[in-house]
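Enquirer: Next comes the sequence, and after it the predicted model I'd like to discuss.
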Amino acid sequence: PELAEDPSYATNAARTRGRESTDAVVAGALGKLSADEAVERLEAAGIACARLNSVAQLAGHPQLAARDRWRE
C-alpha cells in the first residue's frame, strides 16, 4: 500500500528510472511464489501478466497443438 503513495512508483517512467529498485520490490513480492501462484495473484489484482515458457514448454503447449501450429 505504501508504494501507491510513493512517487518513485507512480508512473511507468518513474518505475523505469528506478529499474533496480523496482526489480527488487517485484522480486521481494513474487520471488517466493511458484509461477502459478504469481499468475493467480496478479490476475486477481487485475495486473497484466504472462508466463515465460521454455522452448520445450512452447513446443508442448496444448493450444498451439490444437490450432495445428506445428508442421513437419
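Expert: Now that the structure is in, tell me what you want to look at.
Enquirer: Every contact and neighbour count from this point should use C-alpha atoms.
Expert: Noted.
Enquirer: State the helix or strand in which residue 40 lies.
Expert: Assigned by DSSP states H and E, residue 40 belongs to helix 35-44.
Enquirer: for that helix, which positions count as buried?
Expert: Of the residues in helix 35-44, those buried under the neighbour-count criterion (16 or more other C-alpha atoms under 10 Å) are 38, 39.
Enquirer: Could you measure from residue 24 over to residue 64?
Expert: Residue 24 is 34 Å from residue 64, where distance means C-alpha to C-alpha, to the nearest Å.
Enquirer: put this beside the first:
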Amino acid sequence: RRKAAERQVNYQKTHDQGTGFLNRAALEAVVEDTLQSLEHGHQSLIVINVGFSNARSIQTRYGFEAFDEILKEFR
C-alpha cells in the first residue's frame, strides 16, 4: 500500500491532473536527460510544442474539462 501511495504522489507531482501529460518541470527534466544521453551519439530528438491561440476562450466557453479532452486527443 505504501509503495502504491508513493507512486501515486510521484505521479501527481509530475503530471497534469486533467490530461495526464507530464507537467512542465517533468517534461523539461525528461528532455534534458534525453539530450544528454544523445549528446555523443548520432541520434536526433524532435520536440513539438502545440499551442492554442484560443485556449482561454475555449476554456471560458466550454470549461476546463472540455479543453482537457481536446488536449488528450494529441496523446
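Expert: Yep, that arrived. All of these numbers come straight from a predicted model, not from anything done at the bench.
Enquirer: Give me the TM-score for this pair.
Expert: TM-score of the superposed chains, computed with TM-score structural alignment, normalised by the length of the first structure, equals 0.26; 35 aligned residues with a C-alpha RMSD of 4.0 Å.
Enquirer: picking up where we left off before, after the helix holding residue 40 of the first structure comes which helix or strand?
Expert: Reading on from helix 35-44 of the first structure to the C-terminus, the next helix or strand found by DSSP H and E is helix 55-59.
Enquirer: tell me what that following helix is packed against?
Expert: Helix 55-59 of the first structure makes packing contacts with no helix or strand when contacts are defined by 3 or more C-alpha pairs under 8 Å, 6 or more residues apart in numbering; DSSP states H and E.
Enquirer: any idea where the helices of the second structure begin and end?
Expert: Chain-ordered helices for the second structure, with DSSP state H as the definition, fall at 2-14, 24-38, 55-62, 64-72.
Enquirer: Kindly reformat those as JSON lines containing mean neighbour count.
Expert: Output for the helices of the second structure, formatted as JSON lines (neighbours: other C-alpha atoms under 10 Å):
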{"stretch": "helix 2-14", "mean neighbour count": "11"}
{"stretch": "helix 24-38", "mean neighbour count": "12"}
{"stretch": "helix 55-62", "mean neighbour count": "12"}
{"stretch": "helix 64-72", "mean neighbour count": "15"}
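Enquirer: buried sites along the biggest helix by length in the first structure?
Expert: Longest helix in the first structure by number of residues, with DSSP H as the criterion: helix 19-30. Applying a neighbour-count criterion of 16+ other C-alpha under 10 Å, one finds 22, 30 buried in helix 19-30 of the first structure.
Enquirer: Could you tell me the angle between that helix and helix 35-44?
Expert: Between helix 19-30 of the first structure and helix 35-44, the angle comes out at 100 degrees (axes from the mean of the first three to the mean of the last three C-alpha atoms, to 10 degrees).
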